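J.: got a predicted structure plus its sequence, pasted below:
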Amino acid sequence: MNSTFSLPYGNAFLEINLVGENVIEQFFPADLKSNSDVSTMIEIAIRISSNYMVFGSITNETTIAITINDKTRPVPNNLLFPPLLKYLLERGIKKENITILIATGTHIPMPPEEFQLLLNTEVLSEFKVISHNCDDDTKLIYKGKTSRGTPVFVNSLYDQADLKIVVGDIEPHHFAGFSGGYKSASIGVCGRETINHNHALLQDPKSCVGLYEDNPLRQDIEEIGELIGVNLALNAILNERKEILHVFFGHPKDVILAGIKVIRETELTLIDEPYDLVVASAGGYPKDINLYQAQKALTHASLFCRDGGTVLLAAECIEGVGSQSYIDFMQGVSSHTDAQAKMVQSGFRVGPHKALQFALIANRINFKIKTEINDSLMKELQLLKVENLQETINQTIRSYTSPPRIAVVPYATATIPQLRGGI
């Protein structure tokens, strides 16, 4: 048997060959087709909610703040924004009263010259667009604490708006359960202290992909959003071609629950048993824009893998690691066990938390990464780098005494396995 497979790698593909008597199965995200008339779909979703009570209090003096995800998220803003802005302007909102905030979370704030990666020239020329900075305390305001003790500091421009809207996508998230709903505001435009405290909850086993109702980290996100006072969410579900499948508009909790229902019904991948070897890709750019983002794909790929098995992940990481604080944290660390101990000693922080996530995966399986990050930096991070993916695959297969069961997962960030008969 000789089979060839293509793995997305940045904006290109890597070809691999699997030869022998191995059991080989390839898994893709569900091949869901987009509605050909996406603009109408979006406009209908927005106008169906036109009687939503918040619109009753809108005047031409109403101020509006809208969050938008940064360049690490493949949200089709140029499709979602025009119908939303058109509707708001029809309601009498002045252009100068609409502010668009780029929800960077703890990511590096985007410079103005990169805004065109997110929005078209017309929107950029007519509306105020600002990138959030989680470390600028002068632009944050305190809103209280959640029941789990998370102190909520939110961007003051967002807080001051009469109507607060979030725009983004809904997809499985490796520890928040699902992205979407309140998350673009609760994480995207809050302060580092808020995000650190919330993300510390990822150490709870229930803070995992696909879980919403009992996920403590996700429920903390919901409480943060309520304290901030987010009014509306415009969220889309995309297929792996980044085409819009579904659009939801309304109260953030209603939107996320509607999106989760659709994803659970259509997007989970059933498997009979875990695999010995998993060859995976994050899914190409921007899913593998940096290691910080690509780690999410490793989480999903590891779910296909049996205890003690191996995952080989392809992730170009054209922008490197994506977190200087993670790199700094790993200075002097000699193993994943050391990283976990250091995290306990120093306290949880976003950025260094990637060390914990890699360590938790390394406790159960073996993994290596095909990437463009330089060798010395990968060694500092205690991560094994693949130079030649095909050779590494061949060597791994030869290490088994009997033909291994192999899973190929080209879009691991968007492919979530579930054992057949499991919950």
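T.: It's in.

J.: only C-alpha atoms from now on, for both contacts and neighbour counts.
T.: Noted.

J.: residue 276 and residue 127: what is the separation?
T.: Using C-alpha to C-alpha, to the nearest Å, residue 276 is found at 52 Å from residue 127.

J.: show me which of the two is the more surrounded one.
T.: Set residue 276 next to residue 127 and count neighbours by other C-alpha atoms under 10 Å: residue 276 wins out with 22 against 16.

J.: tell me the contacts of the residue nearest the centre of the chain?
T.: Centroid check for the chain by C-alpha atoms, centre = their mean gives residue 173 as the closest residue, at 5.7 Å. By C-alpha atoms under 8 Å, 6 or more residues apart in numbering, the contact set of residue 173 is 179, 208, 209, 210, 296.

J.: that's a helix at residue 198, yeah?
T.: Yes. According to DSSP: H, G, I helix; E, B strand; the rest coil, residue 198 belongs to a helix.

J.: give the contact list for it.
T.: 150, 217, 220, 221.

J.: possible to save those as TSV with distance to residue 353 and neighbour count?
T.: Shown next, in TSV, are those (distance: C-alpha to C-alpha, whole Å; neighbours: other C-alpha atoms under 10 Å):
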residue	distance to residue 353	neighbour count
150	17	21
217	14	24
220	18	22
221	18	25
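
J.: identify the farthest-apart pair in the residues you listed.
T.: 150 and 217 (10.4 Å; C-alpha to C-alpha).

J.: output the longest strand belonging to this protein.
T.: Taking DSSP state E as the criterion, the chain has its longest strand at strand 305-314.

J.: check the offset of that strand from the chain's centre.
T.: Computed by C-alpha atoms, centre = their mean, to the nearest Å, the chain-centroid distance of strand 305-314 equals 21 Å.

J.: swap in stretch 66-85?
T.: When distances are taken as C-alpha atoms, centre = their mean, stretch 66-85 is centred 15 Å away from the chain's centroid.

J.: check it against this one:
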Amino acid sequence: MDITLPYGRGHLTAEIGPAHPVRLLQNQEHFAERPPEEIIREAMTHPFGERLSTLASGKKSAVIIASDHTRPVPSRWILPQLLQELRQGNPQIAVTILIACGCHREMTPHELETKFGAEVLKSVSIVQHDCRREEDFVEIGTLPSGGTLKINQVAAKADLLLAEGFIEPHFFAGFSGGRKSVLPGISARESIFWNHSAGMIANPCARAGVLEHNPIHADMEAAADMAGLAFVCNVILDKEKRLVAAVAGSPQQTHRAGCEISRQMTQVKGKRTPIVITTNGGYPLDQNLYQCVKGMATAAEACTPGGVIILCAACEDGHGGAHFYQALKEAASIPELLDKIQKTPPEQTTADQWQYQILARILKQHSVIMVTRPELEKMVCEMHMEYAPDLESAIEMADRKVGTTGEITVIPDGVSTIFCAE
């Protein structure tokens, strides 16, 4: 069987021989019947709760929390309509875009212009969030889990706080979008670290597609409420990153509605198999190994214990996190690393701990083979994984490990898929 997988800024193709029956698990096809701008406009004019123009009336300032370069949010379509609605309700309102970098690096000028467009950048102020800049934060409450919530003072001082973003399955928050714009998006390092601490990540409900009883989601939703997030516009994208739906309005209702649309598009059922092949959805989400843990997490749900995960990702930016890389590289063994993490109290959570905790959890149960650029072979091996130059070689390696030439599950986009066992 011939398969085509998203890889970097293009695709990777391979043939899987008849010895391996393939179970292809991919999202349902959804085709938008209208242009993206019309879909967003429809959501904006028929929101959950009050229209943004009504909320803007009488306000002096508005802050729009916007996603950064690591998310494929079509901000060029969303931001102009948010600005139009704000200024329709209040032509004099001062607007600031606050980039929700979370723990990521700031965006470059080129990335800002590419994502938002020159016209938008001319008409607003831009502030890039830095979770380490302690002087930027104000404390606004206590999270349900007991952590202190500190957010960027630019958002805290706004008369009107809103956010754009997109909704897809998230490997420990259930789904992205909505409340994630506040926590982790514009929160202080200590608040993010508490929310992403070992006990929270280890909770069995902290998984893709799960909102009920998910403590990470509960913290995030509470953070959005405490911050006064009043309006969100979130979009849902298909596997080709095309906009197929949009939701807007009051945060909780809007997010829940968007999650259900996403669930219908992304939830698949299948039988667990000893070999699972997946990707991180191509660029921009496969630009580093840090992000690729998301695709691995989906594959782990579909893989039998002791099986092999094959992840295909270009990783243009390498590992994507120094602490993430060093933790795996310096670990004497995966069980030892996982035990150390699980004994770490919330207030002692370290940078990238959640990401290498999940990767360690995966590696304790499965072998991971990465099909990536040859210059990354050393890094991949240092992180307790194996390297393969192409998919055919990876399958041969996996066969030797599991001792079978049986069925293989292929999940073309691991980031945007929720796996449910039959």
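T.: Now that the structure is in, tell me what you want to look at. If you're wondering where the values come from, they're calculated on a predicted model, not measured in any experiment.

J.: let me see the TM-score of these two.
T.: Here the TM-score for the pair of chains, by TM-score structural alignment, normalised by the length of the second structure, is 0.93; 416 aligned residues with a C-alpha RMSD of 2.0 Å.

J.: picking that back up, tell me the one of the contacts of residue 173 of the first structure nearest residue 350 of the first structure?
T.: Residue 350 of the first structure lies nearest to residue 296 out of the contacts of residue 173 of the first structure, by C-alpha to C-alpha, at 14.5 Å.

J.: quick one: map that closest one onto the second structure.
T.: Under the alignment (TM-score structural alignment), residue 296 of the first structure maps onto residue 294 of the second structure.

J.: so what touches the helix or strand hosting its match?
T.: Here residue 294 of the second structure sits within helix 289-302, counting by DSSP states H and E. Contacts to helix 289-302 of the second structure, defined as C-alpha under 8 Å, 6+ apart, come from residues 170-171, 208, 270-273, 276-281, 285-286, 309, 311, 313, 315, 318-321, 324, 355, 358-359, 362, 366, 409, 411, 413-415, 417-421.

J.: from those, which land in helices?
T.: Applying DSSP state H to the contacts of helix 289-302 of the second structure, the entries found in helices are 324, 355, 358, 359, 362.

J.: how about the contacts made by the first one?
T.: It refers to residue 324 of the second structure. Per C-alpha under 8 Å, 6+ apart, neighbours of residue 324 of the second structure: 290, 351, 352, 353, 355, 356.

J.: out of these, which ones does the first structure keep as well?
T.: Retained contacts for the contacts of residue 324 of the second structure in the first structure, judged by both residues aligned by TM-score structural alignment, their matches' C-alpha atoms under 8 Å, are 352, 353, 355, 356.

J.: now those residues in TSV, with neighbour count and distance to residue 40 of the second structure?
T.: Formatted as TSV, those follow (neighbours: other C-alpha atoms under 10 Å; distance: C-alpha to C-alpha, whole Å):
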residue	neighbour count	distance to residue 40 of the second structure
352	18	34
353	20	36
355	20	33
356	23	37
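
J.: let's have those residues in JSON lines, adding distance to residue 375 of the second structure.
T.: Output for those, formatted as JSON lines (distance: C-alpha to C-alpha, whole Å):
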{"residue": "352", "distance to residue 375 of the second structure": "23"}
{"residue": "353", "distance to residue 375 of the second structure": "25"}
{"residue": "355", "distance to residue 375 of the second structure": "23"}
{"residue": "356", "distance to residue 375 of the second structure": "22"}
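
J.: list just the nearest of those residues to residue 59 of the second structure.
T.: Using C-alpha to C-alpha, these come closest to residue 59 of the second structure at residue 352, 38.2 Å.

J.: test my guess that that closest one contacts residue 323.
T.: Yes. The pair residue 352 of the second structure and residue 323 qualifies as a contact (C-alpha atoms under 8 Å) at a distance of 6.0 Å.

J.: name the SS class of the nearest residue to residue 229 of the second structure once chain neighbours are set aside, please.
T.: Spatial nearest neighbour of residue 229 of the second structure, chain neighbours left out: residue 161 (5.1 Å); criterion: C-alpha to C-alpha, 6 or more residues apart in numbering. Under three-state DSSP, the three-state class of residue 161 of the second structure is strand.

J.: what's the match for residue 161 of the second structure in the first structure?
T.: Using TM-score structural alignment, residue 161 of the second structure pairs with residue 164 in the first structure.

J.: can you check residue 194 of the second structure too?
T.: In the superposition onto the first structure, residue 194 of the second structure corresponds to residue 197 when matched by TM-score structural alignment.

J.: that match: neighbour count?
T.: Residue 197 of the first structure: 20 neighbours (other C-alpha under 10 Å).

J.: distance check, residue 58 of the second structure against residue 249 of the second structure.
T.: 18 Å.

J.: can you select the buried ones from the contacts of helix 289-302 of the second structure in ChimeraX?
T.: Buried residues within those, by 16 or more other C-alpha atoms under 10 Å, are selected in ChimeraX with:
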select :170,171,208,272,273,276,277,278,279,280,281,285,286,309,311,313,315,318,319,320,321,324,355,358,359,362,366,409,411,413,414,415,417,418,419
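
J.: restricted to strands, list the contacts of helix 289-302 of the second structure.
T.: Secondary structure defined by DSSP E assigns 170, 270, 273, 276-279, 309, 311, 409, 411, 418-421 of those to strands.

J.: which pair of those spans the longest distance?
T.: Greatest spatial distance among these (C-alpha to C-alpha): 170 and 273, at 22.4 Å.

J.: show where stretch 120-139 of the first structure falls in the second structure, residue numbers please.
T.: Residue span in the second structure matched to stretch 120-139 of the first structure, by TM-score structural alignment: 117-136.

J.: quick one on the thing from earlier: neighbour count winner among residue 58 and residue 249 of the second structure?
T.: Between residue 58 of the second structure and residue 249, counting by other C-alpha under 10 Å, residue 249 is the more crowded of the two (24 against 12).

J.: still on that earlier bit, average distance between the helix holding residue 294 of the second structure and the first structure?
T.: Helix 289-302 of the second structure, aligned to the first structure and superposed, deviates on average by 0.9 Å (mean C-alpha distance after the TM-score superposition for the first structure).

J.: please list all residues in contact with the closest residue to residue 8 of the first structure other than its chain neighbours.
T.: Once flanking residues are discounted, residue 8 of the first structure sits nearest to residue 284: 4.6 Å by C-alpha to C-alpha, 6+ apart. Counting by C-alpha under 8 Å, 6+ apart, residue 284 of the first structure touches 8, 9, 10, 11, 12, 315, 316, 411.

J.: wait, is residue 234 of the second structure part of a strand?
T.: Yes. Secondary structure of residue 234 of the second structure (three-state DSSP): part of a strand.

J.: that one pairs with which position in the first structure?
T.: In the first structure, residue 234 of the second structure lines up with residue 235, judged by TM-score structural alignment.

J.: so how far is residue 168 of the first structure from its match?
T.: With C-alpha to C-alpha as the criterion, residue 235 of the first structure and residue 168 of the first structure are 5 Å apart.
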